[in-house]
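S.K.: sequence and predicted structure are below.
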Amino acid sequence: MNIAIITEYFPQSEDLEIKGGVEVCAYNEAVELSKYNNITVITSNESGKDDFYIGDIHVICCGNKRDYTQKGSFIKRLKFMKEAYKQACKLKDIDIIIGYNFITYPVAYKSSQKLNIPVVARYHDVWIGRWTKMMGLPGLFGEAMERYILNQDIDLILPVSDYTNKNLQKYTNPEHIKTVHNIVDFPNVTSEKYDKPTISCVARLVDYKRVKDLIKAVCIIKKTIPDIQCKIIGTGPEKDNLIQLTHKLGVDDNIEFMGFVEKHEDVMKVVNSSDVFCLPSVVEGFGIVIIEAISLKTPFVAAEIPPVVEASGRYGGLFYEPRNYEQLADALLKILTDEELYKKLQKEGYAQSKNYSKQAIGEKLNKYKNKLKN
């Protein structure tokens, strides 16, 4: 089949500079689907290129050049939606069109009507009722847009978890919803453990990722493990506030803000070299980085939210009450100081990670899309 994917962001070269979970999902699935189909991706213009290829995937960049963002940029995002729609309507002989996030669902839907083809929404999380809490006033637009798209006749909605599936059923036709978990392209990296006890975290620096809880936990852990280190990978609007918190708590020597790490392989080297991985986020569609961590035999500590519990099966790490940084500190200390527990988590986590092979998920995606064409 000829499949069009519309995603706000996508790697801009074969170096695979990936910044967010939706982008990881779109890329991994484009690669797998390209084994069976012809794939065209419509995305933002981050590099200044009009179009290029990654393997067999044709990537078309639309609109003016703009930087990656996960918050704000309201006007720029509206312009991207308009340009993506124009570009999609120019495509020839497309069989199915897929949207990968909130601002691309309406684009994919309207394009499918114009082209008279089925539309698919790859769904990561339901934010209805939470938009303004998470995003402030701009969230009103997101709330309206999500309610709008779930009221349309979407041919197939593919949530990344049963948790998201259950939430979707409140707002749209359950018969059109099929859970397909995220692909994990298991990182093949080798690196030595850091000399000092180290926690790693990979997250956008936005409020709901709760990186501030991790910083507060490090302050507590420092009393027991004075040389504890914490490496935080990611960028976002909360960076300055987080740096100020680090100064205030006196943990400047313990925390390193690594910013955006361009190559995914280098991100995974940091996770592999760490003693424990932490995901303090209270909003996740799936938590793919948790699976990547346990595939590297790096145990995790995460806020106990349903999508991450589902993804891990409660194997390979410990959970704590969301936003409770004291519990977070206790869980991290347990893993860092209990050798028997550490080895148990490594073994069971590694076994759990194998449930997300790209071949199994790719075949499932292809099966559902073939049913749409038929």
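M.R.: Perfect, thanks for sending it.

S.K.: please make it C-alpha for all contacts and neighbour counts, starting now.
M.R.: Noted.

S.K.: against residue 355, how distant is residue 313?
M.R.: According to Cα to Cα, to the nearest Å, residue 313 stands 10 Å off from residue 355.

S.K.: the two - which one has more neighbours?
M.R.: residue 355 (16 against 13; other Cα atoms under 10 Å).

S.K.: tell me, how many residues neighbour residue 189?
M.R.: 15.

S.K.: now it, nearest residue through space, not along the chain?
M.R.: Counting by Cα to Cα, 6 or more residues apart in numbering, residue 189 lies nearest to residue 269, which is 6.2 Å off, once chain neighbours are set aside.

S.K.: and the host helix or strand of the one you found, what other elements does it pack with?
M.R.: Residue 269 is part of helix 264-273 when elements are defined by DSSP states H and E. Contact analysis of helix 264-273 by 3 or more Cα pairs under 8 Å, 6 or more residues apart in numbering; DSSP states H and E lists strand 198-202, helix 288-295 as its packing neighbours.

S.K.: show the subsequent helix or strand relative to that helix.
M.R.: Counting by DSSP H and E, what follows helix 264-273 is strand 276-279.

S.K.: what helices and strands are in contact with that following strand?
M.R.: Partner elements for strand 276-279 (3+ Cα pairs under 8 Å, 6+ apart): strand 198-202, helix 288-295, strand 300-303, helix 325-337.

S.K.: put this beside the first:
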Amino acid sequence: MKIAYVYDAVYPWVKGGVEKRIREVSVRLADRGHEVHVYGMRCWDGPAVIERDGVTLHGVCPGEGLYIDGRRTVPQALRFGKAVLRPLLSSGADVVDCQNFPYFSCFATKAASVRRGFPLVVTWHEVWGDYWYDYLGRRGAFGKAVEQLAAGLTDHHIAVSPSTARALAGLGVSGPVPVVPNGIDLARIAAVPPAAEEWDVIFTGRLIREKNVDVLLRALVRVREEVPDLRALIVGDGPERPALERLARDLGLDGAVTFTGFLPDYDSVVAAMKASRVFVLPSTREGFGIAALEAMACGIPVVTTDHPGNAAGDLVVPGVNGYRPGLSAGEIGEGIVKILCNSNIDDRKCVTLAETYDWNRIVEALEQRYSAIV
């Protein structure tokens, strides 16, 4: 098959979860004999069309920043949506998989699919619903309407998590939506040795409001009552970092909590996870929760929130590979203490559950889905 992916940002020049998913599946699909093309912004120097790891990358417009003041910009999304239309019309693709966000490219891909007759697949990484109002205020009504319209563009949807599949029903998508989750490279994770410095608690991710790292810090005050020599590591950076560092000092945690910023490479993050005892993700907005899955693959139990916007909760079986408490600092602290002080969780069970998300299994599921559609 000739398979095309549409998303504005391209790995490795942008290293988010969606970019990583497209890269991992496209390289493996190419290895399985398919012709794979990725249509995005030209994030690289040189010609607009290049080949990398057996995959053809198309830079349909100049690269530009995706965010202003922490929010995706509408003009950038519109420019990319407009720019991708003509290349898709001449793509000759058998199937095109367009990522749901930032939406306008879905409409351009739909227009090309009508003209050229190829099936359109929309892969949904999140459904925002009423969260649009938190994100944009009253203007969120526009974002919510666009999301609703995008859900009606095709009969071929893929969700990356069960919670996203359930949310699509709220947008009027009928019938069961197949779930093809994100994956991990288990062999690479297994090859990384633990870091020399050990930690009790680790968090990794962007330091933004929705991650609720402030709640984690307050939870650590409770945990410290049971574990006086507690050591916690906060890996990541973002607009909330200065406020979080001040909060840690105000809570008397400055000797117990270390902020590292982003670590230099992926293996450094994995090494830090392997040197930790529990991974905590108190987020209320996760389309999948890849960091939680990576922690499981390291044999680390996960504490994450039981919240409808947090798809990472789908990864956790309480008492088997972690816990899913509520969002309060007390509840999260209790979950952490259970693991640090009273846990009978078998680290091997964490790894066993993670093994079902190996990228090779994910690619087989995608290949079967595309074949059925074509």
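M.R.: Looks like it arrived, so ask away. Because the structure is predicted, anything quoted here is derived from the model rather than measured.

S.K.: if we can go back for a sec, of the helices and strands packed on strand 276-279 of structure 1, which is nearest residue 346 of structure 1?
M.R.: helix 288-295 (6.8 Å; Cα to Cα).

S.K.: circling back: the residue nearest to residue 189 of structure 1 touches residue 188, doesn't it?
M.R.: No - using Cα atoms under 8 Å, residue 269 of structure 1 is not in contact with residue 188; the gap is 9.2 Å.

S.K.: quick one: residues contacting residue 45 of structure 2.
M.R.: Going by Cα atoms under 8 Å, 6 or more residues apart in numbering, residue 45 of structure 2 touches no other residue.

S.K.: which residues in the stretch 101-250 of structure 2 form helices?
M.R.: Assigned by DSSP state H, counting those that start in this stretch, the stretch 101-250 of structure 2 shows helices spanning 104-116, 131-136, 140-151, 162-169, 186-191, 213-226, 241-250.

S.K.: looking at residue 269 and residue 188 of structure 1, which one has more neighbours?
M.R.: When neighbours are counted by other Cα under 10 Å, residue 269 comes out ahead of the other of residue 269 of structure 1 and residue 188, with 18 against 10.

S.K.: surely residue 62 of structure 1 meets residue 45?
M.R.: Yes - contact between residue 62 of structure 1 and residue 45 holds when scored by Cα under 8 Å: they sit 5.5 Å apart.

S.K.: how far away is the equivalent of residue 242 of structure 2 over in structure 1 from residue 106 of structure 1?
M.R.: In structure 1, the residue matched to residue 242 of structure 2 (TM-score structural alignment) is residue 240. Distance from residue 240 of structure 1 to residue 106 of structure 1, counting by Cα to Cα: 34 Å.

S.K.: over to residue 254 of structure 1?
M.R.: For residue 254 of structure 1, the distance to residue 106 of structure 1 - Cα to Cα - is 44 Å.

S.K.: over to residue 366 of structure 1?
M.R.: Distance, residue 366 of structure 1 to residue 106 of structure 1, by Cα to Cα: 22 Å.

S.K.: for the two, indicate the residue with more neighbours.
M.R.: Higher neighbour count among residue 366 of structure 1 and residue 106: residue 106, with 21 against 18, using other Cα under 10 Å.

S.K.: for the equivalent of the more buried one over in structure 2, what are its contacts?
M.R.: Under the alignment (TM-score structural alignment), residue 106 of structure 1 pairs with residue 107 of structure 2. By Cα under 8 Å, 6+ apart, the contact set of residue 107 of structure 2 is 81, 150, 153.

S.K.: repeat for residue 326 of structure 2
M.R.: Taking Cα under 8 Å, 6+ apart, one finds 305, 306, 307, 332 in contact with residue 326 of structure 2.

S.K.: helix or strand for it, which one?
M.R.: Short version: residue 326 of structure 2 belongs to no helix or strand, going by DSSP H and E.
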